[in-house]
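J.: Below are the sequence and a predicted model; questions follow.
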Amino acid sequence: MNTEYYYWNDYVPIQTTWACQFYNVSFFSQISSFLCVLYILFNCIKNKSTLRCLPNHLIICLLVVSSWTISIDLMNTEYYYWNDYVPIQTTWACQFYNVSFFSTSTLNRFLMAFMAIERHFLVFRHQLYRTRRSRYLLHYFPILIIIIYSFTYSIYTDIFLTCPLLRFRYTRFLCGYTCSLLSKNASTMFLWFQLFTPTVVTCIACFLLPIRFLFQKRNLQRLQWRRARKMIVQMIIIAGAYILSWLPYAIILQLATINLISLTSDTTVEYMIFDSYVTSLLTPFICLHTISERLKLDIIKRMIRLCFVQRQNTVHVQTALATTNQCRTVKPPNILPQKRTSCGS
């Protein structure tokens, strides 16, 4: 490792059995996750009350980021591991791969960290969001700052920042990275501020939220208690998936930075690459549990109709026939009296 630059280009992930197995699994989960994202977003747009709910805004942002990661970044990674070269072999395409990969992953982690912090205010200081000014100041403005920062920093470090080791190789993952990881200062900034810090903040905020809820549960009303418990369960489920994915990722890179472990192992590098997509694949399914009860029941009913159409129709027809047979009454035959005739006739 150089005092000025990190030789990330020396660690080349190759196509192994482990990567091919993950590719087969991720391909099917990629399709199902993307369809799940589209279905949830479509129902959220139809249900205006879901869009107006503040806790759902960050969930929708995570869904949008996950859909981009699943459809663009993961597809490029699968193509690389399948063919041993990047899809489009140009300079601007290599820059686009790096900007898309690092900006979406950074945005994912910062949104999750802000969501973990905001849950404390929504549960215990919800009166702060009553006015429009406070909602813009405490909710919308931080989300906008996070989005602008994530893309601006990635565009600057992956496109405009130059270094002597920058040379795109089309047979390497993300064309061999850009100066955002090749430069020592930029790499240290990425590891500590954009990777390690939001992951640790998410862990601490998620750990303190249920503890704080147990101590202050008596101060909450019954309606507030149910609402707070629901948001805490939502937070624990979503943050748990992010912590299990990004915390080992951050620890491995920190140990590699101080030369305690080496990244020359193909399995380690492949794990670090594919581990960043786990949260994006799981987020749509986790969000099915975190949306409103009304929307969740509507989704479940529609899924049952799509999956069990013939079965329901058969039962319905048999039930209708049985009901008709039970209600049908047997009328006695209409016997008309015979006319008596005289013997002389």
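T.: Looks like it came in fine.

J.: switch to C-alpha atoms for all contacts and neighbour counts from now on
T.: OK.

J.: gap between whichever strand or helix holds residue 31 and the chain center?
T.: Using DSSP states H and E, residue 31 maps to helix 17-46. For helix 17-46, the gap between its own C-alpha mean and the chain's C-alpha mean amounts to 10 Å (Cα atoms, centre = their mean, to the nearest Å).

J.: Determine the set of other helices and strands touching it.
T.: helix 48-52, helix 54-68, helix 74-83, helix 278-290 (3 or more Cα pairs under 8 Å, 6 or more residues apart in numbering; DSSP states H and E).

J.: List the buried residues for whatever helix or strand comes next after the third one?
T.: Yep, that's helix 74-83 we're talking about. Moving toward the C-terminus from helix 74-83, the next helix or strand (DSSP H and E) is helix 91-124. The neighbour-count check on helix 91-124 (16 or more other Cα atoms under 10 Å) flags 94-95, 97-120, 122-124 as buried.

J.: In addition, the following structure is provided for comparison:
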Amino acid sequence: MLFDRTLRQALHNHVIIVLLFICFLADCTLYPWMLYFYQNRDRWDRSMIFCTIWGFLDWGLYVLHTMLFAWATVERHILIFHDRWISTRKSRLILHYFPLLFFPFYLFLFYFCVYFFPPCENYSDPSSPVCMWPCLYDSYALSMYDYVMEQILPTFTIVFCSISLLVRVLWQRVRMRQTIHWKKHRKMAIQVLSISCVYLLLLLPYAIIYILRYCVGLSYPLLIEFSTSTVFTSYFIILLFPFVSVISLPELQTRMRNLLHLRPARHIQPGMTISVRTHPTGNDRRT
């Protein structure tokens, strides 16, 4: 997407490019660390500073990825149905580029203070992959703010905006063919809806379980066990995101085929003319 000028300059691809960078950073740090931990959990002595960096990246990248994609589902409504809102340079700066800068800056500052400069002492937890617990989360108000504003709200934003986008696109396609050009905006809709399916399948159960446990107050053993499973499956979002991005964009599929040399075999049809090229020595060589 970076090396293709058309894909790089398309506004709807900017947030996807940022999300892919987040995936790349997580794939180079968090997931190798987790694999190594589960293989060497009894022999891996980790320092507190390493655990703090791990916790900062684990929570920060995960939440940033979710919040940015939640914004992507909101922005799709603007790009498809209200493109006049971003017709000027100033409006694009406010509605398009500012969120891409604000969310990383806000979350980096928030989690940097929580993990590296808390007013209390963080806990060490060697038995856990993320081997520390921020002491600030002992505060019920801060813990609820983090979960609701930075996880629950983005999750349900993805659900609402994705469903409403699908309904609006289908409704406009049927009722107002001249107002919205389906072929022009189909790729943008398919792209975000395809990725939304991954979030709905892997992240929505986690959000529902959290509401049932900590907001409603249910504490059934089966619910607690299912909560652990939903936390585990939520890690697959970043792993699957690049593949869904490739599948949802035909341009990327073509580039990947060319990159991997997956081109269809060329068959010689009967009756084709065989060219004859004269060799410099004077002999004929058939090619």
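T.: The structure has been received and is ready for your questions. Worth saying up front: this structure is predicted, and the values here are computed from it rather than measured.

J.: Only the buried residues of the helix holding residue 31 of structure 1, if you could.
T.: Buried residues in helix 17-46 of structure 1, counted by 16+ other Cα under 10 Å: 19, 23, 26, 30, 33-34, 36-37, 40-41, 44.

J.: would CSV of those residues with distance to residue 188 of structure 1 be doable?
T.: Listed next are these as CSV, based on distance: Cα to Cα, whole Å:
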residue, distance to residue 188 of structure 1
19, 28
23, 31
26, 31
30, 32
33, 33
34, 33
36, 36
37, 34
40, 37
41, 37
44, 39
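
J.: Tell me the one of those nearest residue 302 of structure 1?
T.: Taking Cα to Cα as the measure, residue 40 is the one of the buried residues of helix 17-46 of structure 1 closest to residue 302 of structure 1, at 12.0 Å.

J.: That closest one: what's it in contact with?
T.: Neighbouring residues of residue 40 of structure 1 by Cα atoms under 8 Å, 6 or more residues apart in numbering: residue 288.

J.: That one -> structure 2?
T.: In structure 2, no residue is paired with residue 40 of structure 1, using TM-score structural alignment.

J.: which stretches of the stretch 51-200 of structure 2 form helices?
T.: Here the stretch 51-200 of structure 2 has its helices, by DSSP state H, counting those that start in this stretch, at 89-92, 98-116, 140-147, 153-175, 182-202.

J.: Let me know how buried residue 319 of structure 1 is, in neighbour terms.
T.: Other residues near residue 319 of structure 1 come to 12 when the count uses other Cα atoms under 10 Å.

J.: Confirm it sits in a strand?
T.: No: counting by DSSP: H, G, I helix; E, B strand; the rest coil, residue 319 of structure 1 is located in no strand; its state is helix.

J.: if I look at it, how far off is residue 313 of structure 1?
T.: 10 Å (Cα to Cα, to the nearest Å).

J.: can you check residue 169 of structure 1 too?
T.: Counting by Cα to Cα, the separation of residue 169 of structure 1 from residue 313 of structure 1 is 58 Å.

J.: The two: which has the busier surroundings?
T.: residue 169 (18 against 11).

J.: I figured the more buried one hits residue 175, correct?
T.: Yes: here residue 169 of structure 1 reaches residue 175: they are 4.7 Å apart, a contact under Cα atoms under 8 Å.
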